[in-house]
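Student: quick one, structure for this:
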Amino acid sequence: MKEGIHPNYRDVVFLDLSNGFQFVTRSTVNSKETVKLEDGRELPLIKLETSSESHPFYTGTQKSVDNLGGRVEKFRNKFARLGLKK
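Tutor: Next up is the predicted model:
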């Protein structure tokens, strides 16, 4: 492998601000904040707005917004009053 072209991966803590869930993974992202874990390690801290623990798609709380049908159905409903005269 070539020297000096590969990123420097290290352990990083990601914290989900919406529910307090945190997990450790390897990343190259830089951070000015650190956090001390229960095992005594001090790792960089990255704060997230949402993660797989709080996102509606992954938690199963996602709601379907499309209740009027697809694009064609919306177009037909919008221009139904004009109609075709025979």
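Student: CA atoms for contacts and neighbours, from now on please.
Tutor: Will do.
Student: which residues touch R10?
Tutor: Residues near R10 by Cα atoms under 8 Å, 6 or more residues apart in numbering: 26-28.
Student: among the residues you listed, who's most crowded?
Tutor: S27 (14 neighbours; other Cα atoms under 10 Å).
Student: could you verify my assumption that that residue touches V12?
Tutor: Yes: taking contacts as Cα atoms under 8 Å, S27 lies within contact range of V12: 6.2 Å.
Student: excluding chain neighbours, what is closest to I46?
Tutor: F14 (4.8 Å; Cα to Cα, 6 or more residues apart in numbering).
Student: now do stretch 2-19: distance to the chain's middle.
Tutor: 17 Å (Cα atoms, centre = their mean, to the nearest Å).
Student: one more: stretch 26-40?
Tutor: For stretch 26-40, the distance to the chain centre is 20 Å (Cα atoms, centre = their mean).
Student: which outside residues touch that stretch?
Tutor: 7-13, 42-46.
Student: following up with a second sequence; could you model it the same way so I can compare the two?
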Amino acid sequence: MKSGIHPAYAPVVFRDATTGTQFLTRSTATSETTIEWADGNVYPLITVEVSSDSHPFWTGNQRVMDTAGRVEKFHRKYDRRSV
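Tutor: This next block holds a predicted model:
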């Protein structure tokens, strides 16, 4: 690898915004916000909307979509008439 062209790869804490679960991992992402971890060190904190702790695929909780409402909205928008 060429030196000086790659971003810094360092420990970072990711927090799931939905569940509040925190993960300590390594990443090239950075943040001005910091958090003190259980080991006593201070790490950058990055808040994410979805992680494996809250994603429907991993949790088994599927969201119910209002498909009937979408279809009705489509018909109103395009004024479906008999062909």
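Student: TM-score of the superposition?
Tutor: The TM-score (TM-score structural alignment, normalised by the length of structure 2) is 0.71; 72 aligned residues with a Cα RMSD of 2.2 Å.
Student: so which of the contacts of R10 of structure 1 belong to helices?
Tutor: Per DSSP state H, helices hold no members of the contacts of R10 of structure 1.
Student: so how far is the longest helix belonging to structure 1 off the chain centroid?
Tutor: Scanning structure 1 for the helix with the most residues, using DSSP H, yields helix 71-78. Centre-to-centre, helix 71-78 of structure 1 and its host chain are 32 Å apart (Cα atoms, centre = their mean).
Student: likewise for stretch 5-20 of structure 1?
Tutor: Distance, stretch centre to chain centre, for stretch 5-20 of structure 1: 14 Å (Cα atoms, centre = their mean).
Student: end-to-end on it?
Tutor: Its start and end residues considered, stretch 5-20 of structure 1 measures 35 Å (Cα to Cα, to the nearest Å).
Student: likewise for stretch 60-76 of structure 2?
Tutor: 34 Å.
Student: okay, now G69 of structure 2: neighbour count?
Tutor: G69 of structure 2, neighbours per other Cα under 10 Å, totals 10.
Student: that one in helix, strand or coil?
Tutor: When classified by DSSP: H, G, I helix; E, B strand; the rest coil, G69 of structure 2 comes out as helix.
Student: roughly how far does it sit from N61 of structure 2?
Tutor: 21 Å.
Student: circling back: surely the residue nearest to I46 of structure 1 is within a strand?
Tutor: Yes: assessed with three-state DSSP, F14 of structure 1 lies in a strand.
Student: that one touches L43, doesn't it?
Tutor: No: judged on Cα under 8 Å, F14 of structure 1 makes no contact with L43 at a distance of 9.9 Å.
Student: what ranges does structure 2 have for its helices?
Tutor: 56-59, 67-78.
Student: contact partners for the residue nearest to I46 of structure 1?
Tutor: 22-25, 45-48.
Student: please redo it, this time with the cut-off set to 6 Å
Tutor: 22-23, 45-47 (Cα atoms under 6 Å, 6 or more residues apart in numbering).
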